[in-house]
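Student: From the sequence below, what's the structure:
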Amino acid sequence: MNSAYILTLSCPDRTGIVHAVSGFLLERGANIEEAAQYNDHDTGLFFMRVRFACETHDEATLCAQIGVLATSFGMNWQLHAAAVPMKTVILVSKDGHCLNDLLFRWKSGHLHIDIRAIVSNHRDFYQLAASYNVPFHHIPVTAATKAQGEAKQYEIIESEGAELVVLARYMQILSNDLCQKLAGRAINIHHSFLPSFKGAKPYYQAHDRGVKLIGATAHYVTADLDEGPIIEQDVARADHTDTVEDLTARGRDTESQVLARAVKWHSEHRVLLNGHRTVVFR
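Tutor: This is a model prediction of the structure:
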């Protein structure tokens, strides 16, 4: 496992990319363990994820050599040591079902992450955090203190070296500045099947419209509220007898499952950004 790496890349589509990448790995004695690719005919872009084992070269050497290959194809690429769990910080408010689910999956070994801290604008879950031996940071947020609060949040994120920030029902809108700083590494769970019912009370909107399906959407955070690239979605049935409380209770399970899948795929480097969309190699 210590010699296993994951290479992800995207570039303008052309012939010979797969041959070049596989040949590069073959020349270095690497064994390809998993490979997936996608040609987007709408954008003319090519996407690839390769997991391989290589005993003869260390990560720094591979990065330097991949850089030479990447230049000739105009690649955006990343190389990751497969054995290293992704350092993660979780933000949460007063609904803890997604937080509880992520913590349990992490400790059960089902998520390849390393939860370094939990940050909340409420104190409700400090005992839950302590039961998992995770540092808990209470940072109240008001209109007057929002800038200072976000500065403290970002300081924690950076000090923990977080590669992933999860908004596990964190019910504060992030500023444009913080969204830009966390671009591509912050995942939000929205309790609706986007693009329907954006905003703070989607279950109320869904009930008012009498929908027959309620959903949840995990997406990357952007400055445009609930508009970020979608990673995963799912739905649950609803009918005319359901109250708002019924929809909310039923939706919690869907939210937890959708967010967990998105976190899993991101932490395994299976999600590549494709403009305002994503490519997910499941």
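Student: For the rest of this, base every contact and every neighbour count on C-alpha atoms.
Tutor: Fine.
Student: Which element is encountered next along the chain beyond the helix or strand encompassing A129?
Tutor: Secondary-structure assignment from DSSP states H and E places A129 in helix 126-131. Following helix 126-131 in sequence order, the next helix or strand is strand 136-138 (DSSP H and E).
Student: what ranges do the strands span in the protein?
Tutor: 4-12, 31-40, 45-53, 76-81, 86-92, 113-120, 136-138, 164-167, 186-190, 213-220, 230-237, 271-274, 277-280 (DSSP state E).
Student: okay, the angle between the first one and strand 76-81?
Tutor: Using axes from the mean of the first three to the mean of the last three CA atoms, to 10 degrees, one finds that strand 4-12 and strand 76-81 are set 180 degrees apart in direction.
Student: re the thing from before, next, the buried residues of the helix holding A129.
Tutor: By neighbour count on 16 or more other CA atoms under 10 Å, the buried set for helix 126-131 is 126, 129.
Student: what helices or strands is that helix leaning on?
Tutor: Where contact means 3 or more CA pairs under 8 Å, 6 or more residues apart in numbering; DSSP states H and E, helix 126-131 is packed against strand 136-138.
Student: In terms of secondary structure, what does the strand it packs on contact?
Tutor: Looks like strand 136-138 contacts strand 113-120, helix 126-131 (3+ CA pairs under 8 Å, 6+ apart).
Student: mind redoing it with 10 Å?
Tutor: Here strand 136-138 touches strand 113-120, helix 126-131, helix 146-159, going by 3 or more CA pairs under 10 Å, 6 or more residues apart in numbering; DSSP states H and E.
Student: can you redo these as TSV with distance to D40?
Tutor: TSV is the format used below for these (distance: least, CA to CA, whole Å):
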stretch	distance to D40
strand 113-120	30
helix 126-131	42
helix 146-159	34
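Student: Next, the structure of the following sequence, for comparison with the previous one:
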Amino acid sequence: MVKRIGVLTSGGDAPGMNAAVRAVVRKAIYHNIEVYGVYQGYQGLISGNIKKLELGSVGDIIQRGGTMLYSARCEEFKTLEGQLKGIEQLKKHGIEGLVVIGGDGSYMGAKKLTEHGYPCVGVPGTIDNDIPGTEFTIGFDTALNTVLDSIDRIRDTATSHERTFIIEVMGRNAGDIALWTGLAGGAETIIIPEEGFSMDDVVARLNKGQERGKKHSVIVVAEGVMSGTEFAEKLKEATDMETRVSVLGHIQRGGSPTAADRVLASRLGARAVELLLDGKGGRAVGIEANKLVDYDIIQALAMKHQVDLDIYRLSKELSI
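Tutor: So this is what the prediction gives:
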């Protein structure tokens, strides 16, 4: 029977991480399990920055963005020596299982610990929505709403000045943020890494809009394709149309998590604890068709994230 577990957040922060930490701590304490927070991700694990968490430790955090446990990149943990140092610290504190909340880099760390025989459970926390084994990741919905609000505001300016605006959004190598916000924001064109694009087609769509009296347009570009500035330069080479570029940047990571992200984080965090209580390490939790699922973490990382191309096709049909 597991008596003591740890929890850490790693990689880029995402709204809802705090809700997930809260769920892990309170679910564990409900079952009389001690919980220790590992601060500053894998770097903190190596250095032993580990403290016991109580019920009050996670009070008043469910509504906060970011992560109370902080996060840091750690090149040392990619090495065998670093991993063994981390396991040594876990054993020193009597921690028998670890919940890792983060993206694919965080999962890789959990995978390495699993391969060393240390039970870990991965919880998908990233705005990019690029983790296999789950339809949605913690932070994705909040980021969508943040981006959508920006698109709506930029469209007001685009309308006033009769211009085409190019909006660069995050997502790393996945186009989910661009795709979902582009459809929801009525973007005339969406550029994602999963689908190639023709600049001639982009220009033709813009010209077609102008021919029917449309005087402004919004183009959403995923950072995994190219920068907004680079896209604007290519568009300028193909047409004399005046454009402006907006790079939303790290604003997409911050802010109070939406209800959807708070609920998702609570469900996934609690499920991670249940798996450890059942003696099931080396797992990754997720959600599919609104049902909680879990996969072998090594198997999950071998899967390929799939963007919903039906949404992409719909966006092209609705933006004629």
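Student: Work out the TM-score between the chains.
Tutor: TM-score of the superposed chains, computed with TM-score structural alignment, normalised by the length of structure 1, equals 0.39; 157 aligned residues with a CA RMSD of 5.0 Å.
Student: For A249 of structure 1, which of the helices and strands packed on strand 136-138 of structure 1 is the nearest?
Tutor: Nearest to A249 of structure 1 among these is helix 126-131 (20.5 Å), distances taken as CA to CA.
Student: for structure 2, which helix is longest?
Tutor: helix 140-161 (DSSP state H).
Student: now for that helix, which elements pack on it?
Tutor: strand 164-169, helix 176-184, strand 217-222, strand 243-247, helix 259-277.
Student: Also compute the angle for it relative to strand 217-222, please.
Tutor: Using the same axes, to 10 degrees: helix 140-161 of structure 2 against strand 217-222 is 150 degrees.
Student: buried sites along helix 140-161 of structure 2?
Tutor: By neighbour count on 16+ other CA under 10 Å, the buried set for helix 140-161 of structure 2 is 140-148, 150-152, 154-155, 158-159.
Student: Could you do stretch 104-114 of structure 2 as well?
Tutor: 104, 106-114.
Student: Could you export the residues you listed as a markdown table, including distance to R262 of structure 2 and secondary structure?
Tutor: Below are the buried residues of stretch 104-114 of structure 2 laid out as a markdown table (distance: CA to CA, whole Å; DSSP: H, G, I helix; E, B strand; the rest coil):
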| residue | distance to R262 of structure 2 | secondary structure |
| --- | --- | --- |
| D104 | 21 | helix |
| S106 | 20 | helix |
| Y107 | 21 | helix |
| M108 | 25 | helix |
| G109 | 25 | helix |
| A110 | 23 | helix |
| K111 | 26 | helix |
| K112 | 28 | helix |
| L113 | 28 | helix |
| T114 | 28 | helix |
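Student: Distance check, L99 of structure 1 against Y154 of structure 1.
Tutor: Here the criterion is CA to CA, to the nearest Å. By it, L99 of structure 1 lies 19 Å from Y154 of structure 1.
Student: go on, I90 of structure 1?
Tutor: 12 Å.
Student: Neighbour count: these two, which is higher?
Tutor: With neighbours defined as other CA atoms under 10 Å, I90 of structure 1 and Y154 compare such that I90 has more, 25 against 16.
Student: Now do the contacts for that one.
Tutor: Neighbour list for I90 of structure 1: 99, 102-103, 115-120, 136, 157, 162, 164-170, 186-187 [criterion: CA atoms under 10 Å, 6 or more residues apart in numbering].
Student: how does it look with 7 Å?
Tutor: 117-119, 165-168 (CA atoms under 7 Å, 6 or more residues apart in numbering).
Student: I'd like those laid out as CSV, including distance to L9 of structure 1 and neighbour count.
Tutor: Listed next are the contacts of I90 of structure 1 as CSV, based on distance: CA to CA, whole Å; neighbours: other CA atoms under 10 Å:
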residue, distance to L9 of structure 1, neighbour count
A117, 30, 21
I118, 31, 23
V119, 32, 26
V165, 22, 24
V166, 24, 26
L167, 26, 26
A168, 28, 28
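Student: Which of the helices and strands packed on strand 136-138 of structure 1 sits closest to F46 of structure 1?
Tutor: strand 113-120 (27.6 Å).
Student: and the angle from the closest one to helix 146-159?
Tutor: 160 degrees.
Student: Just name whatever secondary elements strand 113-120 of structure 1 is in contact with.
Tutor: strand 86-92, strand 136-138 (3 or more CA pairs under 7 Å, 6 or more residues apart in numbering; DSSP states H and E).
Student: May I see the ones you listed organised as a markdown table, with distance to V50 of structure 1 added?
Tutor: Shown next, in a markdown table, are these (distance: least, CA to CA, whole Å):
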| stretch | distance to V50 of structure 1 |
| --- | --- |
| strand 86-92 | 18 |
| strand 136-138 | 36 |
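Student: Minimum distance to N274 of structure 1: which of those has it?
Tutor: Short answer: strand 86-92, nearest of those by CA to CA, at 21.6 Å.
Student: Now do the closest one and strand 113-120, the angle between them.
Tutor: 20 degrees.
Student: Specify the angle between strand 86-92 of structure 1 and strand 186-190 in degrees.
Tutor: Using the same axes, to 10 degrees: strand 86-92 of structure 1 against strand 186-190 is 40 degrees.
Student: of all the buried residues of helix 140-161 of structure 2, which comes closest to A19 of structure 2?
Tutor: Out of these, the member with the shortest distance to A19 of structure 2 (by CA to CA) is T142, at 12.9 Å.
Student: is it true that Q299 of structure 2 lies in a strand?
Tutor: No: Q299 of structure 2 is assigned helix when assessed by DSSP: H, G, I helix; E, B strand; the rest coil, not a strand.
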